[in-house]
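# starting from these lines, generate the structure:
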Amino acid sequence: MSTWKEKLKRIVTVEPVIFLYMTSTFIVGPTYQQMIITKVCRQLLNDTICKDPEHNKEYQVVQTSASYLLLLFNATLSLVSIPPAILLGSWSDRAGRRSVMAMPSVLSLMGGGLFLAVALVDSMSVYWTLMAAALIGLTGGHVSIFLSSFSYLADLTVGSSSSRTLRMAVAESMIFVGGAVGFLLGGFLEQDVGLQAAFGAYAGCHILVILYIWLWLRDPTMGRVPNKEEKDSQEDTSQVFIVKYAKRSFKVVFKRRSGQERLKLHFLIVCNFLNNLVAVGEQSVLLLFLMYEPREFTTALFGVFNSVRMLLLGFGLLGLFPVLMRCIKEMTLAKLSVVFRIASYILLALSNNTWMVFLVGVVATPAGISQAVIRSLSSAIVAPDEQGAMFSFSASAEATCILFGAVIFNGLYPLTLPTFPGMPFIVMAVFMLIVLILLQWISEMPRTHPRLVLSD
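This next block holds a predicted model:
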């Protein structure tokens, strides 16, 4: 292999995987939500009201029913995702990262086919979307992509904490860049071409992910030195099974470490959990909230808003973050990021017109920084051969967010709809305030030598 290609393979690694997967996720998110809303409306009301729901009091019933159905969808996705999320990271420490990265896209293709069938066949029940959620979650979904991708980067950046933080920030930015492309593309495809085109684009992204992993990526060898336990497992593969990998993930997170490193890791995992809980809740109710009066967003306008917001979040990580790191400590930047995120949710809750909603995206520009810092600090605490296990535990917590986020926010939204529809976003701001308190607590903990493990 030529030298330039080898260098390029070390520079461009998991970023396209995250970009394509998140593009597909944000294409399909509003699309299946719109499909559920439309099918529920046709079931409860008539086509006349469904085509022109503005200022129709009966449409509130559709909002409530669709919100509860989305709760079931997210609950199914979460419950199915938790077991693989616990297992796959620890398994990837031994078997390699690429296979874990590829599996979610394989089953997402099947889920996309089921979405397409529900959209094409009018007689198919909207509840078939729950089966699609189960298929997508069977290999962990996006949490498996994250745990394998960030473990991959941790392997490549062993011994360089600043390089690790920046590499993870770039990878994290791909979530938002992919979100921008996905929301914009999905919104216009759904409105101008149809649901079928959006689901087709979703499937196309997963095909590209599989081809990229197969043709371009190679498993890194740095930081993956087999220990005695790994050698034994390689000699007797019959003993390598579910309980063993689940136990290893828990062991890595709860093992004793020097100073307050274990407590710091636990706090960081809680911060990661709350960040994802709020993100899931936001996506669960945002479309419903913005389509409701007085905002009355169309699907295309919703796609434009999310694209602008995601591009600004990506700019915050790719543009602002590297510049600010030269003069401000990364933990300080993480706390400032949370403050801006809190402000954006309060503004969103109070928004009653289009320009206020778009201003939310501007205020939230630095909001993605905190998650990149949290991932980097977490990976710095554990040993090189523990990266996958640690990210696996964190990913399993992220998978539960899908369930808890749906229960909290899809359950809360119908209850507050007649009085204050923006209440779920106020609750999100409160959760982010807890993250800010935890980050401040972590920043006041004394620094100790990372990865020094004390015997029990």
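# CA atoms for contacts and neighbours, from now on please.
Noted.
# what sits against Y292?
Residues counted as contacts of Y292 (Cα atoms under 8 Å, 6 or more residues apart in numbering) are E54.
# could you rerun that using 10 Å?
Y292 sits next to 53-55, 59-60, 63, 286, 298, 417, 421 when contact means Cα atoms under 10 Å, 6 or more residues apart in numbering.
# leaving out the residues flanking it, which one is nearest to L439?
Nearest non-adjacent residue to L439, counting by Cα to Cα, 6 or more residues apart in numbering: K335, 6.6 Å away.
# the one you found contacts G368, doesn't it?
No - between K335 and G368 there is no contact under Cα atoms under 10 Å: 11.0 Å.
# who touches both of those two?
With Cα under 10 Å, 6+ apart, K335 and G368 have common neighbours R341.
# settle it for me: which of these two has more neighbours?
Applying other Cα atoms under 10 Å to K335 and G368 shows that G368 carries more neighbours, namely 28 against 23.
# would you do the same for the sequence below? I want to compare the two.
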Amino acid sequence: MTAIKSLRHLVTVEPVSFLFFTSLFLQNGGGQQFIFYKLCYLEYNLTDVCWNLTLGQKMDQYQDIEDYTISATAHWMIYMNLPLTIPAIFTTICFGGWSDKYGRKPMMIIPAVGFLIMSIFQMFQVLRMDMPLGITLIGNFIAGMSGGFVTITFATFSYIADITTKENRTLRIGILQSMTFSSSIVGLLTSGVIVQNREYGFLLLYCLIALLNILIVVYTQFWLLESIGPNTDPYFQTIRTTEEKETETTSRPSEVSEIECKTCFSDMWSPRNFKIVYRDVMKKRQHFDRFILFLLFVSLFILQMVLAGDNQMFALYAKDSFHLSPAQTGYFTASKNAVLFLFTVLGVWLLRKFNLNEMRCCSLSFIVFLSGYIGFSLAKSESTLWAMLILLSPSGLVGGIIRGAISRTVGPDEQGSIFAAMSSMENLMVFVAAFMFNILYPVTKDILNGGFVYFVMAELLIIPLILTMWVGDLLKYTAAYKYMNEPANIVINPDL
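Okay, here's the model as predicted:
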């Protein structure tokens, strides 16, 4: 029993993140193919033609069908993402302040249930091909109101912040972030294999998505220990108490009883939670902590915008400039995520092993990272793209370092609010990137063989490079100030 309990303290939210984002990448990878096939079927009722076009076969005699379906699919992807992501921004902010008082586990169960309901709606779409596609928007809206991946992101990172000390937090956050890269490899490759089956592929895809989210609910309910609230595990409570003693200012909410916790779900969507998040983000802090927090926020948001722009643009850039097939593009994307996963895990281990200066390593990683995008913009062959993966590998590490630094800057009872605000703004940056780079690419595709957008991404990364260097200097100044002006804690042994 002791070994099992120790394992429950060690393996916590990493499986939740892996399972959920695997289901999300299955949805992104195979879901778009299903929408393409369904729209073609609803408009033309040519099952063989629509299936061949879905598989990427080139048929000149049906070019008009392909053109219509591509355009319709692009529009429907926007329609289906809006109810899935926009409500999640506001829902997550509400959940953030709530979770700081009542617990993190509900914030992982609710999004999984929402995605389970969405997958059921999609199963009906597969079973009834004549059903209007718009009905699916109901399931997407339910998933969006449950918080979706935005809530899962803030909940898992907040949980790690609850159960770690400042010394090992960056390591655990880096490992958690690497789950996204590993799940993308599994999700994208698996979805490509599953949808090849014409008879059962799409149904199996959505059944698998449903199964993964059921596993999240079961795992979270019966394995995961609560990190905050009245049901906090004693081991985690010890860590939390230590963190509170080391924190100069805390905003610890009043304790709640277990009965109150069971009757508090009506407060989840309360507008008061917006005020709590705003208060925690904007509150005055000692020394330069609030300014450091803003600098780290801006750095993370620009990083997220660049990464989202890369995800938006690479398939089009690879097709237009290097004539890569969808399969080749998929292999490259999976390989890139594998490299990011390995480098992130290795990087955070080296940081902890040799006690390296995190912000200095972060700034150095930004230099290497933006050099990779410059290489992308100047690439003339596919082999150059593969070579640039080495330079792009630190992108996952910098995100982990920045999130760890943000977590250490705020108090233990502000983690949920801060990560909720952070995740919501990161989600907003995805929309900004989609809007900006999709407008920029068509008008600059003749510059640098289509790579001008990656040159712009490299230029944008100069901003967080400067800001993280600035943060490093401020942290050194703050540490020196504390050393010079605060008395040391001297413990006198009464037995002497």
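# please state their TM-score.
Overlay of the two chains. TM-score (TM-score structural alignment, normalised by the length of the first structure): 0.85; 447 aligned residues with a Cα RMSD of 3.5 Å.
# return the residue of the first structure aligned against N273 of the second structure.
Pairing criterion TM-score structural alignment: the partner of N273 of the second structure within the first structure is identified as Y245.
# pretty sure its match contacts E386?
No - contact between Y245 of the first structure and E386 fails when scored by Cα under 10 Å: they sit 11.7 Å apart.
# separation between the match of N273 of the second structure and I82 of the first structure?
Distance check for Y245 of the first structure against I82 of the first structure: by Cα to Cα, to the nearest Å, it reads 13 Å.
# in terms of packing, which of the two has more residues around it?
Neighbour count, other Cα under 10 Å: between Y245 of the first structure and I82, I82 has more, with 27 against 21.
# pretty sure the more buried one is touching A134, no?
No - look at I82 of the first structure against A134 with Cα under 10 Å: they stay out of range, at 11.4 Å.
# overlap in contacts of the two?
Common contacts of I82 of the first structure and A134, defined by Cα under 10 Å, 6+ apart, comprise 140-141.
# identify the contacts common to Y245 and E386 of the first structure.
Overlap of the contact sets of Y245 of the first structure and E386 (by Cα under 10 Å, 6+ apart) consists of 89-90, 93, 251, 392.
# could you dump the residues you listed into CSV and include distance to M331 of the first structure and neighbour count?
Listed next are these as CSV, based on distance: Cα to Cα, whole Å; neighbours: other Cα atoms under 10 Å:
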residue, distance to M331 of the first structure, neighbour count
G89, 26, 35
S90, 28, 30
D93, 28, 25
K251, 27, 15
S392, 23, 34
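# and the residues you listed, which two are furthest apart?
The span of those, defined through Cα to Cα, is set by D93 and K251 at 14.1 Å.
# between its first and last residues, how far does stretch 267-276 of the second structure reach?
OK, stretch 267-276 of the second structure end separation, Cα to Cα: 12 Å.
# which residues touch it?
Counting by Cα under 10 Å, 6+ apart, 90-100, 102, 107, 145, 279, 281, 414, 417, 421 sit against stretch 267-276 of the second structure.
# those residues in helices, which ones?
Among those, the members falling in helices (DSSP state H) are 90-100, 102, 107, 145, 279, 281, 417, 421.
# before we move on, back to that, which helix or which strand is home to the residue nearest to L439 of the first structure?
Here K335 of the first structure sits within helix 330-350, counting by DSSP states H and E.
# how about that helix: buried residues?
Within helix 330-350 of the first structure, the residues that count as buried by 16 or more other Cα atoms under 10 Å are 330-331, 333-350.
# hang on, the earlier thing: what residue in the second structure is paired with the residue nearest to L439 of the first structure?
K335 of the first structure maps onto S363 in the second structure, by TM-score structural alignment.
# mind listing what its match touches?
S363 of the second structure sits in contact with 369, 398, 462, 464-472, where contact means Cα under 10 Å, 6+ apart.
# again with D413 of the second structure
Contacts of D413 of the second structure (Cα under 10 Å, 6+ apart): 97, 99-101, 158, 162, 228, 240, 244, 250-253, 280.
# list only those of these flagged as buried.
97, 99-101, 158, 162, 228, 240, 244, 280.
# out of these, which is nearest to F18 of the second structure?
Of all those, S158 has the smallest distance to F18 of the second structure: 16.1 Å, by Cα to Cα.
# counterpart of the closest one in the first structure?
Superposed on the first structure with TM-score structural alignment, S158 of the second structure falls opposite S151.
# over to F332 of the second structure?
Alignment note (TM-score structural alignment): F332 of the second structure maps to F305 of the first structure.
# what about that match, neighbour count?
22.
# same question, the one 3 residues further on
Using other Cα under 10 Å, V308 of the first structure has 21 neighbouring residues.
# and for the one 4 residues further on?
The number of residues packed around L312 of the first structure, counting by other Cα under 10 Å, is 25.
# just the element for it, please.
Short version, using DSSP H and E: L312 of the first structure is in helix 299-315.
# continuing past that helix, what's the next helix or strand?
As assigned by DSSP H and E, the chain's next helix or strand after helix 299-315 of the first structure is helix 321-324.
# how far apart are that next one and its match in the second structure?
With mean Cα distance after the TM-score superposition for the first structure, helix 321-324 of the first structure departs from the second structure by a mean of 2.9 Å once superposed.
# buried residues, that helix. List them.
Using 16+ other Cα under 10 Å as the test for burial, helix 321-324 of the first structure gives 321-322.
# alignment lookup: I442 of the first structure to the second structure.
In the second structure, I442 of the first structure lines up with V471, judged by TM-score structural alignment.
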